[in-house]
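Participant: Have a look at this prediction, sequence included:
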Amino acid sequence: MKIRLFLLCVLSSLLLNANMASPVQEGTFGTRPFISQFVNILHENLRITIDEKFEYADFEVAYTINAEKSGTQIPLLFYASEYYENFEVTIDGKKVDLKRQEDFWDLYGIDKEKLINFEYLYTRNRAEVGEIENQFKHGRSEHISLNDFLYFETDISEGEHIIKVTYKATNWRFKHNRINEDSFRYALSPAKYWKSFGTLNITIDASNVKDEIAINIGTPKIGEINGVSTYHFNKLPVEIIEITRVPKLSGFTKFLLNIESFWLAIILMSFIVLYHVWKMYRFRKKHPKKKFSGPAFIGAIAIPIVFIFMLMLTTFWIDTSIGEPYASGRESYGAFFQFLYFPKYLLYYVIFSILVDFLFKKLHAKPKE
């Protein structure tokens, strides 16, 4: 019965740890538009302005397009995932009404002519939208969601026009380890499906951000990364632009992170274990012939419990040292499950206490006359 109970505790700990909260807090996934065959993108200006706390960013995107024919068409199909607010599109300074994805997908079966140029979004059976090849770090890919499409129909004349898109975005947060990895993202990959690819200017205004940031598109042509930086491209630089915050950590915090909470708890517990060993030694010195050792028995039960609380304490200590908004809290969340490992810690320390007490008993036993 005891063995079954022990196995049940171990299995429960594995299942509960596997069911911890998702390490990904999704933010806005902004992207270039998916384009119909009658529209060429001649030039794109992208400006990203990030707020002081690295929580929100304002995206302003201006496209210079060339329409090859006049009339009502669907020149742009936007994938706007989880934008925070104020998504707006203007053409030549005039605001246009955006339509929801329900209308767009209804048109697929009714009027294929309007959507024939968007077939690359579908899987073979056309029952669902396929995967867009935007590969993130940590091995994650972005999937197109029907609910995130916005599009508009407009009557435009042949020739050049300016389309502007603005919206407020939220950051992405990866909490797969102790420190949050915060970033803003914008996908350039839809340009692979464009009829033509013009030039691209990117301006990133991080002058209000208190922390250092990293950008995955290289060295700016003008300005500094932690100020206002400007880039110019005539080809696709990356699949996804990622602007990442670099947390500020003290030397002491880095030291604690290198040790980690488990080994920090081991170091602190070593003093308690040494005291326990000393108490067992003193007991056996006075009572070498007693069958049971009180200090050995009490310590064998108490120290595994103290060790669990010490693990929790060191976990909270490291998270507190990291501080907000950098600490993910993921380790602290998992610390409460350490009680499920009590049978394992108890088994190890009971064996340790028995062996130590046995050695001290032999050491202090008087020779037979």
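Facilitator: Happy to help now that I have it.
Participant: Please count neighbours and contacts with C-alpha atoms only from this point.
Facilitator: Noted.
Participant: Show the residue spans covered by the helices in the protein.
Facilitator: Under the criterion DSSP state H, the chain carries helices at the ranges 2-18, 101-110, 112-115, 251-286, 294-322, 330-335, 342-364.
Participant: closest to Thr49 out of these?
Facilitator: For the helices of the chain, proximity to Thr49 was assessed by C-alpha to C-alpha; helix 294-322 is nearest, at 26.5 Å.
Participant: Mind giving me the packing neighbours of the closest one?
Facilitator: Using 3 or more C-alpha pairs under 8 Å, 6 or more residues apart in numbering; DSSP states H and E, the elements in contact with helix 294-322 are helix 251-286, helix 330-335, helix 342-364.
Participant: Find the one among those with the highest mean neighbour count.
Facilitator: Of those, the one with the most neighbours on average (mean count of other C-alpha atoms under 10 Å) is helix 330-335, at a mean of 18.
Participant: Centre of the chain to it, how far?
Facilitator: Distance of helix 330-335 from the chain centroid (C-alpha atoms, centre = their mean, to the nearest Å) equals 16 Å.
Participant: got another, please set it beside the one above:
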Amino acid sequence: MASPYIDGSLPSSMYSIKDCRVSKEKIVVKILKGDEGYYAHYHVIYQIISDVEKEVPLVFVGRQLYANQKILVNNVTVDQIDIDKKSKSFIQKNLNRFELKFVEHESYEVQPDELIYFKAKLRKGENLIIIDYDAELAQNRFGFERKFTLEYSLYPSKFWKSFENVEFLLEPSDEINVESSNAGGFTKIDNAYVWKIKNFDNDLKIEFTPQYNWFQTMLLTLQPMGIALIFAFISGFIHWKLLKNRRERYPKKYNWLVPLGILVVAILFYTVFFLSYDLIDWVLNQKSKHGYYFLLIIITIPFFLLIYGFLTWFADVQINKRVNRLNEQK
């Protein structure tokens, strides 16, 4: 958050630099689970020391912002001002992107729906500004294992006078694994991950993945193919036992369990394979995209029938030979 540069009002633009200093910026982010997956709730606190009493325009950049914006200035609710891109000179369209200006000769790429614009009546001395909002988390939806990316705009903070560092707290509702962060190392206090950030040149990005329990980990390791192969092995073993029993009882008759078993095992294998996608998604409590895996089923059915059919026929032949040999010895 900072005061935007507005053409024709340089003193107002410079106010945040010359007459204000931020004694503290603290961001508390709670990772919550909604109907469509995880999202982030931001609670941003600014402690501002002002040398004079004055109203100042401020713009807050909320990456992936989508709902529940709330602004408090010294415990008083402040309404958000709609940004008119045609009349406000601090946000301009440049080709297919929008640029926000906090100083005259420097711009910052934004989307208009990520901006919270308001006017704060600052009193002389200490002021408290609190901004709350919900934001989406960037995530890969392809495959079962999710990786989430949390983004926070640090760029405006560098325009405040005497700014030292930003305290960033990440409070997940469930256990997570922090995979990477461009803010360096963190300290874990209870269930919170804490960063002290001093470099404001780049936006903060934190990548994390959920922690899975042993059953979820097992399913993720097996994947649908592994689960289907286990069922195929079990059903194939049962098929072999049935083949053996029938051959021993009726060595001279046609073994109709050969084609029937091939068909049943194939149906079981592909049914389990197909349903395993929904099973894993259900256990993980998510909805994932998996591409056109039914095409894989269509393509592989002939090969499965050919390979399993040959193995079954070969097993039946060997069982029949052994049974006939034993009968001849009697």
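Facilitator: Happy to help now that I have it. Just so it is clear, the model here is predicted, and its values are computed rather than measured.
Participant: Ile305 of the first structure: which of the helices and strands packed on helix 294-322 of the first structure is closest?
Facilitator: Here helix 342-364 is closest among these (C-alpha to C-alpha), at 7.2 Å.
Participant: roughly how far out does the closest one sit from the chain middle?
Facilitator: For helix 342-364 of the first structure, the distance to the chain centre is 43 Å (C-alpha atoms, centre = their mean).
Participant: again with stretch 166-182 of the first structure
Facilitator: 6 Å.
Participant: measure that stretch end to end?
Facilitator: From its first residue to its last, stretch 166-182 of the first structure covers 22 Å (C-alpha to C-alpha, to the nearest Å).
Participant: Let me see the contact set for Lys158 of the second structure.
Facilitator: Counting by C-alpha atoms under 8 Å, 6 or more residues apart in numbering, Lys158 of the second structure touches 200-201.
Participant: hmm, try it at 7 Å
Facilitator: Counting by C-alpha atoms under 7 Å, 6 or more residues apart in numbering, Lys158 of the second structure makes contact with Phe200.
Participant: same deal with Asn320 of the second structure?
Facilitator: Asn320 of the second structure touches 247, 251, counting by C-alpha under 7 Å, 6+ apart.
Participant: Not counting sequence-adjacent ones, nearest residue to Ile243 of the first structure?
Facilitator: Nearest non-adjacent residue to Ile243 of the first structure, counting by C-alpha to C-alpha, 6 or more residues apart in numbering: Ile215, 4.7 Å away.
Participant: my read: the one you found touches Thr244, true?
Facilitator: Yes. Look at Ile215 of the first structure against Thr244 with C-alpha atoms under 7 Å: they come within range, at 6.4 Å.
Participant: who's more crowded, these two?
Facilitator: For Ile215 of the first structure versus Thr244, the count of surrounding residues by other C-alpha atoms under 10 Å is larger for Thr244: 20 against 17.
Participant: before we move on, the earlier item: mind putting the helices of the first structure in CSV, distance to Ser36 of the first structure included?
Facilitator: Below are the helices of the first structure laid out as CSV (distance: least, C-alpha to C-alpha, whole Å):
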stretch, distance to Ser36 of the first structure
helix 2-18, 44
helix 101-110, 14
helix 112-115, 8
helix 251-286, 51
helix 294-322, 48
helix 330-335, 44
helix 342-364, 62
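Participant: right, so of the ones you listed, which gets closest to Leu236 of the first structure?
Facilitator: Using C-alpha to C-alpha, the helices of the first structure put helix 112-115 closest to Leu236 of the first structure, at 25.4 Å.
Participant: same for that closest one, what does it pack against?
Facilitator: Contacts defined by 3 or more C-alpha pairs under 7 Å, 6 or more residues apart in numbering; DSSP states H and E place helix 112-115 of the first structure against no helix or strand at all.
Participant: which residues touch that helix?
Facilitator: Counting by C-alpha under 7 Å, 6+ apart, Tyr108 sit against helix 112-115 of the first structure.
Participant: how about a cut-off of 8 Å?
Facilitator: Residues from elsewhere that reach helix 112-115 of the first structure (C-alpha under 8 Å, 6+ apart): 73-74, 107-108.
Participant: Can you list the buried residues in it?
Facilitator: Within helix 112-115 of the first structure, the residues that count as buried by 16 or more other C-alpha atoms under 10 Å are Leu115.
Participant: same question, stretch 125-138 of the second structure
Facilitator: For stretch 125-138 of the second structure, by 16+ other C-alpha under 10 Å, it's 126-137.
Participant: same thing with stretch 141-161 of the second structure?
Facilitator: Buried residues in stretch 141-161 of the second structure (16+ other C-alpha under 10 Å): 144, 147-160.
Participant: quick one: that stretch to chain centroid distance?
Facilitator: Mean-position distance between stretch 141-161 of the second structure and its chain equals 11 Å (C-alpha atoms, centre = their mean).
Participant: Quick check: the gap between the aligned partner of Ile307 of the second structure in the first structure and Ala265 of the first structure.
Facilitator: Using TM-score structural alignment, the partner of Ile307 of the second structure in the first structure is Phe352. Computed with C-alpha to C-alpha, the distance linking Phe352 of the first structure and Ala265 of the first structure is 18 Å.
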